[in-house]
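[1] next input, structure requested:
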Amino acid sequence: MIKIAVTADLHFGTRHTSGYQATLDLYSDLADNTPDILILAGDIGAGEEFERCLSLFQALECQKLVVPGNHDIWVRQGDERGDSFQVYDRYIPELCDRYGFHYLDHAPYLFSHEGLAIIGSMNWYDGSWGAEQLRLRVPDWQERLSSKRFSRGMHNDANFIRWDFTDQTFCEWIVRRFEGQLNRALDAGYQSLVVTHHPPLQELMYPTAEPRTLDELLWPAFSGNLQLEELSKKNLSSIPFVFCGHTHYARKCQLESLQGINVGGDYHFKRLVRLNWPTGELSEQTFGDAALNKKRPGRSHSPKSQVPLENR
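    Model (predicted):
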């Protein structure tokens, strides 16, 4: 049996006092009950906090895997690490090598004897999850997608994702890379456990009720894409589990034999999902006070719209 543990959205650092303590508590639990595999599914820590977080988990005696999140590749003007793509494709992989983590965006992790591949991707968004409804209901929808402008404030990816891509061109590139890894694993006969940061399936977004507000229409557009969703649904029989984060809202779905899990941690509390393979036994733990999250999602706000703008 392979014991796998997945967490996401650690947003490491002492700036978020309760969340920092929750991460330390999560680490202590892992140290007491160490899995065979630990997966950090993105938004690990912005800037120098990313390395500090890897340093914390380095001591665990297990295989450690990483996919980055959008916060992990934020850069400022003149950032010595390079632009966001250089951080994604060079700087973070070098840190992972230094601290003993396997970077899933560069290569899957294979269990040849068990016939299991762990395929990972940061994943990205291209507006396709929200474009149809936005086109019908929001006159300036194209400008809002390009500027990432909400009813109040702006998505900070507009400020801190700096590269030569558009969302659409990067999304196409990263899905193509993921597809190549997935196809090679499937061609070799592996069952594939998929881990992304941005949700691969719309069923793993937070629930909303109609009529949706402007921000509730925009957040899905900045959370995923139809390309990777369709690829996943085309291979349901070979993907028993998908895990993701990003939305800060725990969610599950079942599509035929595929089980989807959005881990659902937030700034002030953290979550850990454990999976035993191949039995499929799942367990979930929460560290910190999740009750602070009870207001989410509200009728007038999406979950993330209640997070301070500087933290998006």
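
[2] drop to CA atoms for contacts and neighbour counts, all remaining ones
    OK.

[3] hey, where'd the strands end up in the stretch 151-300 of the chain?
    Residue ranges of the strands in the stretch 151-300 of the chain, as given by DSSP state E, counting those that start in this stretch, are 191-196, 241-244, 251-255, 258-262, 269-277, 281-288.

[4] before we compare anything, build this one as well:
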Amino acid sequence: MASAENGDSPSFNRCCVAQTSGFGIHFLQNWVRAPEFIPEIRGFGGRRTLDTEFSGRSTPSPGLYSSSPGIFVRLRGRPESGTRHVRLAFISDLHFDHNPGLLPVLEERLRNVPVDALILGGDLFSGFSRLATTLRRLLEIVPRVLFLPGNHDLWVTDSNGLIDSRQLYESVLPRVVTTAGAEYLGLAPAWFDSVAIVGVTGWYEDFPGGQTTTPDATCCVWPDFASPREVLQWQLELLEAQLEAASARADRIFVITHTASFVKLLAPSVHEDILPYVGSDRLGELIYKYPKVVYAVSGHVHARFLFSVLPRALPWELSPFGYPNELGKDPKETMLVSLRIIEL
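    Coordinates of the predicted model:
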């Protein structure tokens, strides 16, 4: 995605308006939202700069920013003195088994965007048989790859009924991921000096429309849990334990959940029958309790959003790739937008 350089890192809680070519661009939490008809921004590559001055006033309500009507541009300022600046690439819902030929597109993009690590936010495959090979290929390009399972990754379709979804989460997938040389998110934090990456798959309050014939209901097997809410409670306990451990040592915490963490913010965009299935506000309530959390991301919902969760103005982002043609007809253009570069 495009990046913008600015001389000084702007105030974290400031929303600014600047002018370029007579049109407005809006700054939110180190992001710029610009109308698509600004050619100077539309044509940017990953290392270009936006030559403009930012000024404005603070606002108590930045509101909802969705990438569909415009383009988001990352502002990269200088890190605070004495802290390590960590540059992360994030994407979710790649669904490689539905997107043949997508892995080379991701690899090409990563070669052009130097990062400290790639964070994969779940739903790479509906199963795990090809996961290790994919992670090894990505590790040839980026120094570290962090994998968090999504609901599709916990389907038991590759196990012939020999293992259940909890065994996949707690033992099988961690072994597959670490054997490939990558790092597993879901059980313990990953560390970049004083920056902690904390993650769980999360879960949801109910099936869509209360149905029990959805793919998750039939392809995920939970012998220890009688309902989605019980799976969610287990995940909340895992997340709380990680947040406690990270808070004791970290200066900054980055949190990832596969299912959505702040569901109420999605209500205007998601049908009420589907809303209980996208995630749970209980995840967000837990995350928000920890003041060292500086950024949160999720997947599962195949739409791009960037929210500022008030009153602390915590950035919460969803940036999936999705199914073929779902978020764009050209995979390279979709990857350009969906692979997010986040600097902490």
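
[5] about what we covered before: mean neighbour count added to the strands of the stretch 151-300 of structure 1, as CSV?
    Formatted as CSV, the strands of the stretch 151-300 of structure 1 follow (neighbours: other Cα atoms under 10 Å):
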stretch, mean neighbour count
strand 191-196, 25
strand 241-244, 26
strand 251-255, 15
strand 258-262, 23
strand 269-277, 21
strand 281-288, 14
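
[6] dump the ones you listed to a markdown table, plus distance to Leu204 of structure 1.
    Output for these, formatted as a markdown table (distance: least, Cα to Cα, whole Å):
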| stretch | distance to Leu204 of structure 1 |
| --- | --- |
| strand 191-196 | 12 |
| strand 241-244 | 8 |
| strand 251-255 | 6 |
| strand 258-262 | 6 |
| strand 269-277 | 15 |
| strand 281-288 | 16 |
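
[7] nearest to Ser55 of structure 1, of the ones you listed?
    strand 269-277 (18.1 Å; Cα to Cα).

[8] packing partners for the closest one?
    When contacts are defined as 3 or more Cα pairs under 8 Å, 6 or more residues apart in numbering; DSSP states H and E, strand 269-277 of structure 1 sits against strand 2-7, helix 17-32, strand 281-288.

[9] of all those, which one is nearest Ala188 of structure 1?
    Closest to Ala188 of structure 1 of those is strand 2-7 (Cα to Cα; 19.9 Å).

[10] which residue numbers in structure 2 go with that closest one?
    Mapping strand 2-7 of structure 1 onto structure 2 (TM-score structural alignment) gives residues 86-91.

[11] what about Val32 of structure 2, helix or strand, and which?
    Assessed by DSSP states H and E, Val32 of structure 2 sits inside strand 31-35.

[12] Tyr109 of structure 1 contacts Phe101, correct?
    No. Using Cα atoms under 8 Å, Tyr109 of structure 1 is not in contact with Phe101; the gap is 11.0 Å.

[13] so which of the two has more stuff around it?
    A count of neighbours by other Cα atoms under 10 Å puts Phe101 above the other of Tyr109 of structure 1 and Phe101, at 22 against 19.

[14] what's near enough to touch the equivalent of that one over in structure 2?
    In structure 2, Phe101 of structure 1 lines up with Ala182, judged by TM-score structural alignment. Taking Cα atoms under 8 Å, 6 or more residues apart in numbering, we find Ala182 of structure 2 in contact with Leu135, Arg136, Leu139, Arg144, Val145, Leu146, Phe147.
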